[in-house]
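1. here are the coordinates; sequence isn't available:
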């Protein structure tokens, strides 16, 4: 039998304490719908470059990235030329990884396509229901570049999307709670996990991002 949200919250509270949870169960104040698409490309790109690299180094270099890629203007980066790529590869202000640089072009094209179909990529993402976050993660993995794994979901979370993050702790908690049995990698397992998150959201009235954190805090680090 699957644990209730109240039971999970009680476990997390006993592990971390009420004061800790009060400080960490906050919802992002970022409104996806209010963002411009260049900010989405910027955050996707930051996530791509952080993957497998020091986040601190990327954060320190990010002003250089913003300048090099013209504040991640969608149209400009969608038409990145070979000459542009050569220029970026010679730019010591950024991390010079050709495949990751090309992902900026590919994701600019992806976001441009969404904007043409929906007015803006931001409005498209903002309208996608949290009850189907796994569907959105699959879409950005399939249509975007290097946005699979944790890169896309964490980027969307930082942009204000209210979705669960299937971190190791969250997956461990989903197993402990009786929501899944084993890894959450297949589409079937991800759908089952999403259904559990939706059930807890209906029970508690809490955002999915909060439920995700409660799960993470309910198991050993």
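-> Here it is on my side, so go on. Bear in mind that the values here come from a model prediction, so they are computed numbers and not experimental data.
2. Please count neighbours and contacts with C-alpha atoms only from this point.
-> Fine.
3. biggest helix in this structure by residues?
-> helix 98-118 (DSSP state H).
4. Just the buried positions in that one, please.
-> 100-112, 114-115 (16 or more other C-alpha atoms under 10 Å).
5. quick one: which two of those are the most distant?
-> 100 and 115 (22.4 Å; C-alpha to C-alpha).
6. what about the helices in this structure?
-> Using DSSP H, helices in the chain cover 5-16, 18-24, 37-50, 55-68, 74-78, 82-89, 98-118, 121-127, 133-143, 151-158, 168-176, 187-204, 208-217.
7. one step back: so the longest helix of the chain versus helix 37-50, what angle?
-> 150 degrees (axes from the mean of the first three to the mean of the last three C-alpha atoms, to 10 degrees).
8. Remind me what helix 98-118 packs against, helices and strands.
-> helix 37-50, helix 74-78, helix 82-89, helix 121-127 (3 or more C-alpha pairs under 8 Å, 6 or more residues apart in numbering; DSSP states H and E).
9. looking at those, which is closest to residue 172?
-> The closest of the helices and strands packed on helix 98-118 to residue 172 is helix 37-50. By C-alpha to C-alpha, the value is 23.7 Å.
10. tilt between the closest one and helix 151-158?
-> 130 degrees.
11. Report the angle between helix 37-50 and helix 55-68.
-> 140 degrees.
12. And helix 37-50, what does it pack against?
-> Helix 37-50 sits against helix 55-68, helix 74-78, helix 98-118, helix 121-127, helix 151-158, with contacts defined as 3+ C-alpha pairs under 8 Å, 6+ apart.
13. try this one side by side with the last:
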């Protein structure tokens, strides 16, 4: 295990299932876990034909859900695997026309993902359950760092609906998007990632975001 402290962010390199029992002071979970579908992309990027760690089953995701208990949490996922056991609601992220290959024999693209909402402590004005926003960068050559990288505005949407004093955990940090959103909102953040390359990218992005300061405003 390796730990880096960057401003009000604590970042860990290692398996979250080993690190979580050592943590305290976590108030909420905002994460994009392995979906359990053994996905590997044929897309022409450096990660082509490689799988995300622990993506063979939903066991890693489910271990975090059990650890979090009743903490407010959002866990991204897919209809291809069982939903999070403690789901209270499901929000849909509409990714826009740039995404979604799927089964080419069908006349619909899977250009959306699910976000399972759990726990207590959410706040903010009630809004729509389908989220849309700026189309995300889909090409590695244009700055994409992770095959499943989420846009910062999307993670900020959920963080904004949690009290300002909450410490946000992302146990599957990837390239650090949740941590970037938290830094831009001046929120306390704890991130865990098991891949060294993604961990290094996350550290750099979160440090840059903390230098830049606030970007997202108060919850709508």
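-> Thanks, I have it. All values reported here derive from a predicted model rather than from experimental measurement.
14. tm score of chain vs chain?
-> Here the TM-score for the pair of chains, by TM-score structural alignment, normalised by the length of the second structure, is 0.23; 103 aligned residues with a C-alpha RMSD of 6.8 Å.
15. still on that earlier bit, mind putting the helices and strands packed on helix 98-118 of the first structure into a markdown table with mean neighbour count?
-> What follows is those, written out as a markdown table (neighbours: other C-alpha atoms under 10 Å):
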| stretch | mean neighbour count |
| --- | --- |
| helix 37-50 | 22 |
| helix 74-78 | 19 |
| helix 82-89 | 14 |
| helix 121-127 | 19 |
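16. Which of the residues in the lengthiest helix in the second structure are classified as buried?
-> When the second structure is parsed with DSSP H, its longest helix is helix 196-212. Using 16+ other C-alpha under 10 Å as the test for burial, helix 196-212 of the second structure gives 198-199, 201-203, 205-207, 209-210.
17. Nearest to residue 137 of the first structure, out of the helices and strands packed on helix 98-118 of the first structure?
-> Taking these one by one with C-alpha to C-alpha, helix 121-127 is closest: 10.7 Å.
18. what's the host helix or strand of residue 90 of the second structure packed up against?
-> Element membership of residue 90 of the second structure, judged by DSSP states H and E, is strand 87-94. Where contact means 3+ C-alpha pairs under 8 Å, 6+ apart, strand 87-94 of the second structure is packed against strand 112-118, strand 130-131.
19. Give me the buried stretch members for that strand, please.
-> Quick answer for strand 87-94 of the second structure (16+ other C-alpha under 10 Å): 87, 90-94.
20. could I get those residues as JSON lines with distance to residue 155 of the second structure?
-> Formatted as JSON lines, the buried residues of strand 87-94 of the second structure follow (distance: C-alpha to C-alpha, whole Å):
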{"residue": "87", "distance to residue 155 of the second structure": "18"}
{"residue": "90", "distance to residue 155 of the second structure": "15"}
{"residue": "91", "distance to residue 155 of the second structure": "12"}
{"residue": "92", "distance to residue 155 of the second structure": "13"}
{"residue": "93", "distance to residue 155 of the second structure": "11"}
{"residue": "94", "distance to residue 155 of the second structure": "14"}
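21. need the contact list for residue 90 of the second structure.
-> 114-117, 129 (C-alpha atoms under 8 Å, 6 or more residues apart in numbering).
22. Give me the neighbour count for the closest residue to residue 89 of the second structure other than its chain neighbours.
-> Nearest residue to residue 89 of the second structure in three dimensions, chain neighbours excluded: residue 117, at 5.1 Å (C-alpha to C-alpha, 6 or more residues apart in numbering). Applying other C-alpha atoms under 10 Å, we find 21 residues neighbouring residue 117 of the second structure.
23. coming back round to it: the helices and strands packed on strand 87-94 of the second structure: which one's closest to residue 168 of the second structure?
-> Smallest distance to residue 168 of the second structure across those (C-alpha to C-alpha): 14.2 Å, for strand 112-118.
24. Show me what that closest one is packed up against.
-> strand 73-77, strand 87-94.
25. picking that back up, the residue nearest to residue 89 of the second structure contacts residue 92, doesn't it?
-> No - with contacts counted by C-alpha atoms under 8 Å, residue 117 of the second structure stays clear of residue 92, the gap being 10.7 Å.
26. ok, and the closest non-adjacent residue to residue 10 of the second structure?
-> residue 190 (4.8 Å).
27. can you pull the contacts of that neighbour?
-> 9-12, 26, 167-171, 179.
28. Quick check: the gap between the closest residue to residue 115 of the first structure other than its chain neighbours and residue 189 of the first structure.
-> The shortest distance from residue 115 of the first structure to any non-neighbouring residue, by C-alpha to C-alpha, 6+ apart, is to residue 121 (4.8 Å). Between residue 121 of the first structure and residue 189 of the first structure the computed distance is 28 Å (C-alpha to C-alpha, to the nearest Å).
29. Kindly report the same for residue 55 of the first structure.
-> 30 Å.
30. Which neighbouring elements make contact with the host helix or strand of residue 66 of the second structure?
-> In this assignment (DSSP H and E), residue 66 of the second structure forms part of helix 59-68. Judged by 3+ C-alpha pairs under 8 Å, 6+ apart, the packing partners of helix 59-68 of the second structure are helix 16-19.
31. and the next element down the chain from the helix it packs on?
-> Following helix 16-19 of the second structure toward the C-terminus (DSSP H and E): strand 28-31.
32. Make sure residue 214 of the first structure is actually in contact with residue 9.
-> Yes - Residue 214 of the first structure lies in contact with residue 9 (C-alpha under 8 Å); the separation is 6.2 Å.
33. For these two, indicate the residue with more neighbours.
-> More crowded of residue 214 of the first structure and residue 9, by other C-alpha under 10 Å: residue 214, with 23 against 19.
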